[in-house]
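Q: next comes the sequence, and after it the predicted model I'd like to discuss.
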Amino acid sequence: MKHTRPAGVSVLICTYNGAQRLAPTLEHLSQQKLTLGIPWEVVLVDNSSTDNSIALSTACWQRYGAPVPLRPFRQPIPGKNYALEMAYDEARYEFMCIVDDDNWLNNDYLQVGFDLLSRHDAIGLLGGRSIGAFEVPMPLWFPKVSRSYAVGTPVLFTGNPPRLLTEAGPITQGALCGAGLFMRHAAWRLLQQADFQSLLNGRIGEKQLMGGEDDELSYAVKLAGYEIWYTPTLCLTHFMTKNRLTKEYVPRIIHSFSETFTRLSVYRRLAYNSTIDYSQVYPWIKDFIYLTIRTFSMRNLLKYLKLRFKDDIEYLLIQEQFYIWINFMKEFNETRLNYIKVKNMQQRARLLYKGNNQ
C-alpha cells in the first residue's frame, strides 16, 4: 500500500456558523490520549460562515493548551463537500478523522482509529457509533428518527447471507456515518486519480439540508476496492441543539434523504447488484414498477390515511416514501447516466488499486 503522507492523524472539522458549538468540541479534542510519538493536528475549514468561528476556535484551542497545531482555512464556496475536499488536500497525515462541529470524541477515539488503520492496510474507511446529548430535554419522538440525526449504532451487515454486524470488522452492506469517520488519505487520492465526481452537493448551511455525502463516500471507497470497517470501540457524543429538536425541523431532515435516495441508488446497485447491467433502460423500468407497487400498496395507503390527521412522526416517515417515488420518476433519465459515470469511475479505481498493491 503506497502512502505519501507520514503516519499520524489529521482531524478535519468543517463548520458553518459554528461559533456556539465549537468550544466543547475542541475541549474534548484537547483531551485526546495518544501514545507518545503519534503526531496529529486539527484542520479547521470555515465554510462561508458569517460569525467569528475561526477567531473563537483559535482562542479556545489556546485556552485548552493547544496540544497540537490548529490550522484554520476558509472555503468561500458553500457546501460541505467543498469544505471537506479542501480539508483532505490540506491534511498532513495519512489518517484523517472527520469531526463535525457538534461531535465530542471519547478521549481514546484517535488512538483506537490509529491502531486499527495501522494494523489493516486494506481499510479505506473506519467508523463507529454515537450517543446523543441534548440542549433541551430529549423529545419523546426522537428515538423514532434518531438515525436521521446520526445518533445510535448504524445498521450494517456482513457475511453471506448477511447478518447484523455488532463487533469490529468489515462491512458488506450499509454505509458508515460521516460523523467521526476515519479515512485513509491513500483512498481519497485514489478516488481523485480515478476522476471521482460526487453526485451530491452536501449540506449548505442550515438552508439546504441535502446530506448523503457520507453514504456516497462509503460506497465510492468500497467500489474502488478498499474495505469499509466498523468498530463499536469508536464512540462519540453528538450534541443536539434545541433548534434541531423542533417539530418544524424534523420534516426537513427526514425529507432531505428523499432528495439523495435516487442518486445514491446508483452506488447501491453497483455494490449489491453487480450482475445486472443498469446501463440499460429496462432494469430501471423494472425497479420503478417495483417501487410504485411498494409505495402505493393498500397497506401503505391505509396507514398513511390513518396517520394523516395525527401529529405523528410515523406519518412523515411514510410520506417520505412518496417523496422518494417522485424523485425517482423526476431523475429517471439522469440516473442511468449517473450509473454509467460511476461504473466507469469504479473500473478506473479498481485498476489503480490493483496497481498500487502489486
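A: In hand now; what should we look at? Numbering: from 1, shown residues only.

Q: can we go C-alpha only for contacts and neighbour counts from here?
A: Will do.

Q: show me what the helix or strand containing V11 is packed against.
A: Per DSSP states H and E, V11 falls inside strand 9-15. Under the contact criterion of 3 or more CA pairs under 8 Å, 6 or more residues apart in numbering; DSSP states H and E, strand 9-15 touches strand 40-46, helix 80-90, strand 95-98.

Q: presented hereafter is structure B, for comparison with structure A:
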Amino acid sequence: MKVGVSIVICTYNGAKLLPETLRHIALQQVRADVPWEVIVVDNASTDATARVVKEEWQKHQNPVRFSLLHQPKPGLTFARELGYAHAQYDYILLCDDDNWLSPNYVNLAFDVMEENPNIGVLGGYGDLVYEEEPPFFATQLRLFANGHQAPGSGKVAKNTVYGAGCVLRKSAYDHLFRMGYKPILTDRLASALSSGGDYEICYALALLGYDIWYDERLTFQHYMVKERQTWEYYLRYLKESSSCFEVLDAYNILINQGSRSVLTFNYRFLKGFLYYLQEISRVTLKKATLDPSSEEGKINTLLFLGYKTRLLGYRKYFKVKENFVQLLHFKNEKLVPKVNPKEDSFFSAQKLSHKVL
C-alpha cells in the first residue's frame, strides 16, 4: 500500500456545493514529501454535478492527480467503496461535498497517521457555517457533524468519530474485508436522511483492535445550506436517521459496554431502555409548561421526539440481539483473513467494473 493521502468526495446532486469545496482542496498547502490525490464520486446525481466538477477543477490548474468516478448504485456506502477501490494511497480523507478543509489539513492528516500506525480512523473538528442565519433551536442541538469529538486529541473512548473530514486507513479496511466483513448500513441514500455508516466502520475497525482517534488540529468548516435549518428538516432527520440504531446499538453494547454473552446483552439493552424512558419522562413534564412555538419549546419538542425515536427503536429487540450475536461470532471466530492478502481484493475487483470519467 502506497503511503499518501487520497481525498475522496462522495456527492449526490452536489453541483451547488462542490465549487467551494473543490476550491478549498485546490488551495491545500501540501508539502513536497506528501503524495496525494483527489477523487470525486458522483453517486447517481440527476443534476449537473459531473459537468460542474470538471469545470471547477480545471479553473484551479492544480497538477495533483484528479479522478471523477460515477457510482450508479445509490447509497453513500457504495459511493465510498468505489472511492476506496480507486484510491492509490493508504490514508483516505473523506471530505463531504459541503466540507471546507483548512489549508494544512492534508499535511496534518498525513503526519498523524504516520506517527500512529494503529489508527484505523482519524477524526477532526468541524465548525458549522451557515448560508443564512439559523433559527435559535438549530444552534442548540448537535444533529450534524461538528464540534469536539473528545476532551482532547488522542484515542476516542467511545470508539466513533463522524465521517465528515475523517481519515480512514485503507489497509485496515482491506484487512476487515478479507475477514468477510460486510457493512449492514447503506448510510445516506440519495435524498433520504438515513445515516450511521461512518460509525459502523469505526466500530468494526475497533472490533479488530484498531484505534479510533481524534485530533483537534484537523479543522474544517461544515457549510449548512438554508434548507437544512428548517423545522421540517429537523423533524424528518430525527425520523429517517433512526433506522441505524438497531445496528449501532449492537456494536455499542459489544464494544463500549463490554458485553460478551446474550445474558449481559439483555442487561445492557434494558439499562439503555430505562435511561431513555427516564429522559423522555423528564422532557414530557417540561413540555407541559412551555409554549410549543417558543424557541425553548421547540428545543424541548425536538428532544422529546429524539427520545421517543430512541424508545421506539427498543421495540426492535430481536433485531438488535441478532446483530449483536453476529458481531460476537465475527469477533470470536473470524479473526483470520479468509483470502491471501496478495490475491486480488475487493478493491481491484471494483476497479475493473467501473470506468473513470
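A: Received it, and whenever you're ready, just let me know what you need. Keep in mind it's a predicted model, so treat the numbers as computed, not measured.

Q: where does the TM-score land?
A: The TM-score (TM-score structural alignment, normalised by the length of the second structure) is 0.87; 336 aligned residues with a CA RMSD of 2.2 Å.

Q: quick one on the thing from earlier: make a markdown table out of the helices and strands packed on strand 9-15 of the first structure and add mean neighbour count and distance to L200 of the first structure.
A: Formatted as a markdown table, these follow (neighbours: other CA atoms under 10 Å; distance: least, CA to CA, whole Å):
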| stretch | mean neighbour count | distance to L200 of the first structure |
| --- | --- | --- |
| strand 40-46 | 25 | 19 |
| helix 80-90 | 20 | 8 |
| strand 95-98 | 26 | 18 |
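
Q: got the ones you listed as CSV, with distance to L351 of the first structure columns?
A: Formatted as CSV, these follow (distance: least, CA to CA, whole Å):
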stretch, distance to L351 of the first structure
strand 40-46, 31
helix 80-90, 23
strand 95-98, 23
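
Q: which among those is found nearest to T262 of the first structure?
A: Judged by CA to CA, the one of those that comes nearest to T262 of the first structure is helix 80-90, at 18.5 Å.

Q: quick one: contacts for the equivalent of Y339 of the first structure over in the second structure?
A: Using TM-score structural alignment, the equivalent of Y339 of the first structure in the second structure is F324. For F324 of the second structure, the contacting residues are A250, Y251, I253, L254, by CA atoms under 8 Å, 6 or more residues apart in numbering.

Q: who wins on neighbours among these?
A: Scoring the contacts of F324 of the second structure on neighbours with other CA atoms under 10 Å, the highest-scoring entry is Y251 at 26 neighbours.

Q: map it across to the first structure for me.
A: Matched to the first structure by TM-score structural alignment, Y251 of the second structure sits across from Y267.

Q: would you verify that that match is located in a helix?
A: Yes. Checked against DSSP: H, G, I helix; E, B strand; the rest coil, Y267 of the first structure lies within a helix.

Q: which residues sit in contact with it?
A: By CA under 8 Å, 6+ apart, the contact list for Y267 of the first structure reads E216, Y219, A220, Y339, V342.

Q: cool, V156 of the second structure as well?
A: Neighbouring residues of V156 of the second structure by CA under 8 Å, 6+ apart: Q149, A150, D211, I212, W213, Y214.

Q: one more time with 7 Å, if that's ok
A: For V156 of the second structure, the contact set (CA atoms under 7 Å, 6 or more residues apart in numbering) comprises A150, I212, W213, Y214.

Q: okay, these in JSON lines with distance to E227 of the second structure next?
A: JSON lines is the format used below for the contacts of V156 of the second structure (distance: CA to CA, whole Å):
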{"residue": "A150", "distance to E227 of the second structure": "29"}
{"residue": "I212", "distance to E227 of the second structure": "32"}
{"residue": "W213", "distance to E227 of the second structure": "32"}
{"residue": "Y214", "distance to E227 of the second structure": "29"}
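
Q: I'd like the next helix or strand past the helix or strand harbouring the match of Y339 of the first structure.
A: For F324 of the second structure, the host element (DSSP H and E) is helix 317-333. Once the chain leaves helix 317-333 of the second structure, the next helix or strand it forms, by DSSP H and E, is helix 346-352.

Q: isn't E37 of the second structure right up against I7?
A: Yes. Counting by CA atoms under 7 Å, I7 is a contact partner of E37 of the second structure at 6.1 Å.
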